[in-house]
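Colleague: My questions are about this predicted structure, shown below with the sequence.
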Amino acid sequence: MKNLILSLLLLVSGLTLAQSEPIKVVFDVTSSNPDVHRTAAKHLRLMAEAYPDSEFELVVYSGAIKMVDRKSSAAGETLEEVVKRDNVSVVVCAQTMKRHEMEMDDLIPGIRSVPDGIFEIVMLQKKGWGYIKEVN
């Protein structure tokens, strides 16, 4: 009897820990540090794989522009892989691109631009998205 109760408790606790509903998370990256770029891309990939019914967006702006540069990104391979997933989007601020004289052809394929990175984050938060700031 004790084993049956213990088994039921373990089953119930396992079900409680499982994701019960999809989530939506926006990752904010402004750092110019390549280590932050690699870590943010890894977090995005791991979350997207672990929660395929959830949505994730990585917003790049300011000093993080190199993160999405197809020629010099420290996280390029991971980003190229992860943007192919249906539950992931990676966007870059068009104002940041303009300031750094970058065009869409300079970006890792699959990455799109938004008019303003900060506005993008605020609008997603307004819609109930969770927020993660990737820092050193």
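Modeller: That came through, no problem. Please read these numbers as outputs of a predicted model, since none were measured by experiment.
Colleague: Going by C-alpha atoms from here, please, whenever you check contacts or count neighbours.
Modeller: Will do.
Colleague: Count the neighbours of V29 for me.
Modeller: If you count neighbours by other C-alpha atoms under 10 Å, V29 ends up with 26.
Colleague: so it makes contact with V59?
Modeller: Yes. At 6.2 Å, V29 counts as touching V59 under the criterion of C-alpha atoms under 8 Å.
Colleague: So for those two, which residues contact both of them?
Modeller: Common neighbours of V29 and V59 (criterion: C-alpha atoms under 8 Å, 6 or more residues apart in numbering): none identified.
Colleague: neighbours around W129, how many?
Modeller: Neighbours around W129, by other C-alpha under 10 Å: 18.
Colleague: What residues does it make contact with?
Modeller: So W129 contacts I23, K24, V25, V26 (C-alpha under 8 Å, 6+ apart).
Colleague: how close does S72 sit to P34?
Modeller: Using C-alpha to C-alpha, to the nearest Å, one gets 10 Å for the distance from S72 to P34.
Colleague: okay, now the one to match up with it:
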Amino acid sequence: MLSLRSLLALLFLTSLSLTVSAQTPTPPDKPAFVGAVAKKARYRAVYQLDSDDPKLIKQTLRNMKNALADPRLLGKLQLELVVFGGGTDVFRKSQPYEAELRALQQQGVLLAQCQNTMKERQISPDELFPFISYVPTGNGELIIRQQQGWALVHP
């Protein structure tokens, strides 16, 4: 006859075995998860950039490029980049982002600079790329876009 201690040990080992078997990979006859299906005709997202950290700027531009290349969203996606605060660096002529910004713009991305930031930081439009657009406030643009149903992305 099994002692209580042996019985508990056996139950514990059995439960471990069940846990391991429950974590085995999906059998080949079952499809793997491939992500959400894009059933809508149009998707819109506004990206917020308010940091001058070069890593974050590059990450934001890369994220936008990746979203535009997602096969589920091809031909269905409209993006806007709203820049304010330190994020204004991405639009400065003195920074190395012009080629990436032009490539995004050629894919239909709206590039919007906050005029409030320019006023507060005394930034002249001459310091920024001539192909960008302007909005009165970055936060106002985000609020309006979100209420219009745009997804808000803040990398």
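Modeller: Ah, there it is. Since the model is a prediction, treat every value here as computed from it, not as a measurement.
Colleague: Could I get the TM-score for this pair?
Modeller: The TM-score (TM-score structural alignment, normalised by the length of the first structure) is 0.77; 122 aligned residues with a C-alpha RMSD of 2.1 Å.
Colleague: rewinding a little: which one's more surrounded, S72 and P34 of the first structure?
Modeller: Shown here are S72 of the first structure and P34; by other C-alpha under 10 Å, P34 has more neighbours (17 against 14).
Colleague: To which residue of the second structure is the more buried one aligned?
Modeller: Matched to the second structure by TM-score structural alignment, P34 of the first structure sits across from P54.
Colleague: for stretch 54-69 of the first structure, which positions count as buried?
Modeller: For stretch 54-69 of the first structure, a neighbour-count test (16 or more other C-alpha atoms under 10 Å) marks 54-62, 64-69 as buried.
Colleague: Also stretch 102-116 of the first structure?
Modeller: Applying 16+ other C-alpha under 10 Å to stretch 102-116 of the first structure flags L107, I108, P109, I111, R112, S113, V114, D116 as buried.
Colleague: Can you get me the start-to-end distance on that stretch?
Modeller: Length of stretch 102-116 of the first structure, first residue to last, C-alpha to C-alpha: 15 Å.
Colleague: what does it rub up against?
Modeller: By C-alpha under 8 Å, 6+ apart, stretch 102-116 of the first structure touches 68-71, 76, 79-80, 83-84, 89-95, 97, 120.
Colleague: returning to that earlier point: nearest to K42 of the first structure, out of the buried residues of stretch 54-69 of the first structure: which one, please.
Modeller: L58 (11.3 Å; C-alpha to C-alpha).
Colleague: Wait, a strand at the closest one?
Modeller: Yes. Assessed by DSSP: H, G, I helix; E, B strand; the rest coil, L58 of the first structure belongs to a strand.
Colleague: For whichever residue in the second structure pairs up with it, list the residues it contacts.
Modeller: By TM-score structural alignment, L58 of the first structure lines up with L81 in the second structure. Going by C-alpha under 8 Å, 6+ apart, L81 of the second structure touches V46, Y47, Q48, L49, V109, L110, L111, A112.
Colleague: Now rank those residues by neighbours and give me the top one.
Modeller: Ranking these using other C-alpha under 10 Å puts L49 first, with 26 neighbours.
Colleague: now, which of the contacts of L81 of the second structure lie within strands?
Modeller: V46, Y47, Q48, L49, L110, L111, A112 (DSSP state E).
Colleague: Those residues into CSV, with extra columns for distance to L7 of the second structure?
Modeller: Shown next, in CSV, are those (distance: C-alpha to C-alpha, whole Å):
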residue, distance to L7 of the second structure
V46, 60
Y47, 58
Q48, 59
L49, 60
L110, 67
L111, 68
A112, 69
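Colleague: now for these, which pair is the farthest apart?
Modeller: L49 and L110 (13.2 Å).
Colleague: which one of the ones in strands among the contacts of L81 of the second structure is nearest Q146 of the second structure?
Modeller: Closest to Q146 of the second structure, out of all of those and judged by C-alpha to C-alpha, is V46, at 8.1 Å.
Colleague: That closest one is in contact with G149, isn't it?
Modeller: No. Using C-alpha under 8 Å, V46 of the second structure is not in contact with G149, being 10.1 Å away.
Colleague: Which stretches in the second structure count as strands?
Modeller: All strands of the second structure, identified by DSSP E, fall at 43-49, 77-83, 110-114, 133-135, 151-153.
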